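Q: have a look at this prediction, sequence included:
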Amino acid sequence: MDVNGNFSEKLVTDVERLVELYEASHLRIHGEEILDEAYEFTSNELKSIATKLSPSFLEEQVKYSLSQPYQQGLPRLEARRFISIYEQHPNHNQTILTLAKLDFNFLQKLHRREVGNICKWWKELDVSTKLPYARDRVVECYNWILAIYFEPQYCQARNILTKQIALLSIIDDTYDAYGTIDELTLFTQAFKRWDINCLDDIPEYMKLIYVHVFKFFEEEERELAKHGNAHCIKYFIKEFQRTLQGYMTEAEWLNNNYKPTIAEYIETSLTSTAYRLLIAVSYIGMGDMATEDIFKWVMSGPKCVRAASMICRNMDDIVSTEFEQKREHVLPLYDCYMREYNISKAEAFRELQKNVRDAWKDINEECLKPTKVPMPFIMRALNISRFVDVMYKDEDCYTHAEGKMKKCIETLLVNPVSI
């Protein structure tokens, strides 16, 4: 900064330093006004510069950083992208480059085997035939979980968590797009009772879901028992029931044409994102580190978990509005802002975008050392937020999987890096 406290004009002529400052500004926390100013300054300058740069390594870096800051990007996708960019750098180290390529391809082969085994499990469920209303997205689910942890030691964790999110996707579609309010009431009550003997109380198509959920939680309990943590299953069941109650509340709002307040919407929708449940389940495969205190911590709704849910909810509402309203869905959050504050749709969208920025600041704060819990646990909340930032930036890429989601899957699971 210059003597007047403004960002130096010399920065404008040093594009690499400008990009570095722009990337650093995404690590800001609440109250860091200088980094807020740095974000605005570098964003405006780089947008202007990007139109003037000739095709080059630097031009590609500027445009990509503007569209996807590193802090909010997917680690594996960022690694694959940077291999291609680094290869173009005139001073690259060939040994390091080759090692990075070998590492990427080695992990890709492991991930392919994992997703192949999960697809076999999914085919046995025969979802497309027995539950044709549900989105058939098991590979996309695995891609989601691959964002949370890609390291080879978390193979079993990815298997468990992918199955969890795939089952939740079916349940979400049941509440959102298929079940009647009476059927959903019975379904929710059955899971509250948590008794396999209550199958007679629910419709036939729901019995299939109920049975598979029970089998899944039995698998989780066995996995926890290996580490002496079988007693933690009670936390998962409670959080699963809480998530379904969130789905049920939204279904009741829609059925009754009820328009919630902002506060009501946020509290319920943070539950219905299922992010607290998914983050908690992600800890199962993390070995002895995942003590009962860790599970109690995540179930208490800590700041980083709540922030991850906020990012998911707000970004989903921003990009899914038109699609959701076509199939009848509870009114989105921006509508609550419009009604409660008497503002325009554009102003409401800006409020949602501000919510996302504030949530990222919360996550950045939680990542500062010393952390309340070991950093590997906070990383799960960080990484699941990164997935949403990448896949929900322009549209709901989980529902509409032919675009960015498909390209991501091809990059991470299909196409190896050329050595």
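A: Okay, I see it. Numbering: from 1, shown residues only.

Q: contacts and neighbour counts: CA atoms only from here.
A: OK.

Q: all helices for the stretch 1-150 of the chain, in order.
A: Taking DSSP state H, counting those that start in this stretch, the helices of the stretch 1-150 of the chain run over residues 15-25, 33-50, 57-67, 75-88, 94-125, 127-130, 138-148.

Q: check the stretch 251-400 of the chain too.
A: For the stretch 251-400 of the chain, the helices defined by DSSP H, counting those that start in this stretch cover 262-272, 275-282, 292-299, 303-326, 333-341, 345-366, 375-391.

Q: hmm, back to that, got the helices of the stretch 1-150 of the chain as JSON lines, with mean neighbour count columns?
A: Formatted as JSON lines, the helices of the stretch 1-150 of the chain follow (neighbours: other CA atoms under 10 Å):
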{"stretch": "helix 15-25", "mean neighbour count": "19"}
{"stretch": "helix 33-50", "mean neighbour count": "16"}
{"stretch": "helix 57-67", "mean neighbour count": "16"}
{"stretch": "helix 75-88", "mean neighbour count": "16"}
{"stretch": "helix 94-125", "mean neighbour count": "15"}
{"stretch": "helix 127-130", "mean neighbour count": "13"}
{"stretch": "helix 138-148", "mean neighbour count": "23"}
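
Q: for residue 263, which of these is the nearest?
A: When the helices of the stretch 1-150 of the chain are ranked by distance to residue 263, counting by CA to CA, first place goes to helix 33-50 at 26.9 Å.

Q: A further structure is provided below for comparison with the first:
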Amino acid sequence: MGGEADVFNKLKDSKGNFKKSLVEDIRGMLSLYEATHLRVHGESILDEALAFTTTYLEPVATQFSSPLAAQVNNALNRPLRKSLPRLGARYYMPIYQDDHLHDEILLKFAKLDFNMSQKVHQKELTTSFLGMGDIVTKESFEWVLSNPKIVKASSIICRLMDDTAGHKDEQQRQHVASAVECYMKQHGTSEEEVVKLFGEQVKNAWKDINEEFIKPTTVPMPLLERVLNLARVMDLLYKEADCYTNSHLMKDHVASLLRDPVQL
């Protein structure tokens, strides 16, 4: 286990279990839950913390009606690490506004910043590495083409989430076998087992991405963030359904991000 995760041992009791007193601090539990999504391989304590916090936060999201409960529900659906920053901010602002502890000036500036950025993107939309100026060098493109671990991990998330969400549609519309179906036939396993296996591989790929952000790298951070954002888009497109094939399911997200300004 990495030394960075050792600090979380303080949250355990003498028996090695997470302290029950933690559940009394919902905001603290939410912060711990968000932190677990930055885990890398070998940090079993954060795997345990994810299961622990999820178990205790789920009732908060369903049994209570408050800005905090809405925030918890939002986090359980898509944690910050898997959220596109601008879209996450768009959905968080009304939750924050309903919190009586919110900072009115901070909220005002957040809304203005979002609306100004939205107008910029309406005029010119942000093609991966192209258009990033001097930050992208020949070496940067060579790095991407070498298929480094973070790019490979992002591709795994893309491929497996796509196949898991869309394999039934693909069979019905194109009469072709999906990766899920092929794996089922090759290994003699059920659809449920394959979906679970693919889900575990996606979780491991997220750990690979997190590791690449921690370790020194030869490419600038903005390029790594492009790869991270690709994985975030895949989570948005395929977590609950095949929103790429059924593009109408994305209309609210697109409208919130690029068309509808935040009401001041």
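A: Here it is on my side, so go on. Just so it is clear, the structure is predicted and the values come from calculations on it, not from any experiment.

Q: I'd like the helices of the stretch 251-400 of structure 1 laid out as JSON lines, including distance to residue 14 of structure 1 and mean neighbour count.
A: Shown next, in JSON lines, are those (distance: least, CA to CA, whole Å; neighbours: other CA atoms under 10 Å):
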{"stretch": "helix 262-272", "distance to residue 14 of structure 1": "42", "mean neighbour count": "18"}
{"stretch": "helix 275-282", "distance to residue 14 of structure 1": "41", "mean neighbour count": "24"}
{"stretch": "helix 292-299", "distance to residue 14 of structure 1": "43", "mean neighbour count": "16"}
{"stretch": "helix 303-326", "distance to residue 14 of structure 1": "33", "mean neighbour count": "21"}
{"stretch": "helix 333-341", "distance to residue 14 of structure 1": "40", "mean neighbour count": "19"}
{"stretch": "helix 345-366", "distance to residue 14 of structure 1": "27", "mean neighbour count": "19"}
{"stretch": "helix 375-391", "distance to residue 14 of structure 1": "28", "mean neighbour count": "22"}
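
Q: as TSV, the helices of the stretch 1-150 of structure 1 with distance to residue 355 of structure 1 would be great.
A: Shown next, in TSV, are these (distance: least, CA to CA, whole Å):
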stretch	distance to residue 355 of structure 1
helix 15-25	17
helix 33-50	15
helix 57-67	19
helix 75-88	24
helix 94-125	34
helix 127-130	36
helix 138-148	22
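
Q: so which of these is nearest residue 374 of structure 1?
A: Residue 374 of structure 1 lies closest to helix 138-148 among those, at 15.8 Å (CA to CA).

Q: what's the closest one aligned against in structure 2?
A: Against structure 2, there is no aligned range for helix 138-148 of structure 1 (TM-score structural alignment).

Q: which element follows that helix toward the C-terminus?
A: Next helix or strand after helix 138-148 of structure 1 toward the C-terminus (DSSP states H and E): helix 155-173.

Q: picking that back up, now the helices of the stretch 251-400 of structure 1 as CSV including distance to residue 164 of structure 1?
A: Shown next, in CSV, are the helices of the stretch 251-400 of structure 1 (distance: least, CA to CA, whole Å):
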stretch, distance to residue 164 of structure 1
helix 262-272, 14
helix 275-282, 8
helix 292-299, 17
helix 303-326, 17
helix 333-341, 26
helix 345-366, 24
helix 375-391, 14
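
Q: closest one to residue 245 of structure 1 among these?
A: Set against residue 245 of structure 1 and scored by CA to CA, those come closest in helix 262-272, at 8.1 Å.

Q: equivalent range in structure 2 for the closest one?
A: Under TM-score structural alignment, there's no match for helix 262-272 of structure 1.

Q: so that helix versus helix 303-326, what angle?
A: Angle, helix 262-272 of structure 1 to helix 303-326, by axes from the mean of the first three to the mean of the last three CA atoms, to 10 degrees: 100 degrees.

Q: report the distance from helix 262-272 of structure 1 to the chain centre.
A: With CA atoms, centre = their mean, to the nearest Å as the basis, helix 262-272 of structure 1 stands 17 Å off its chain's centre.

Q: what does stretch 138-149 of structure 2 give?
A: 24 Å.

Q: show residues contacting it.
A: 151, 208, 209, 212, 219 (CA atoms under 8 Å, 6 or more residues apart in numbering).

Q: which residue numbers in structure 2 go with stretch 408-416 of structure 1?
A: Per TM-score structural alignment, the counterpart of stretch 408-416 of structure 1 in structure 2 is residues 253-261.

Q: what's the span of that stretch, first residue to last?
A: 13 Å (CA to CA, to the nearest Å).

Q: ok, stretch 164-182 of structure 2 next?
A: Stretch 164-182 of structure 2: ends 12 Å apart by CA to CA.
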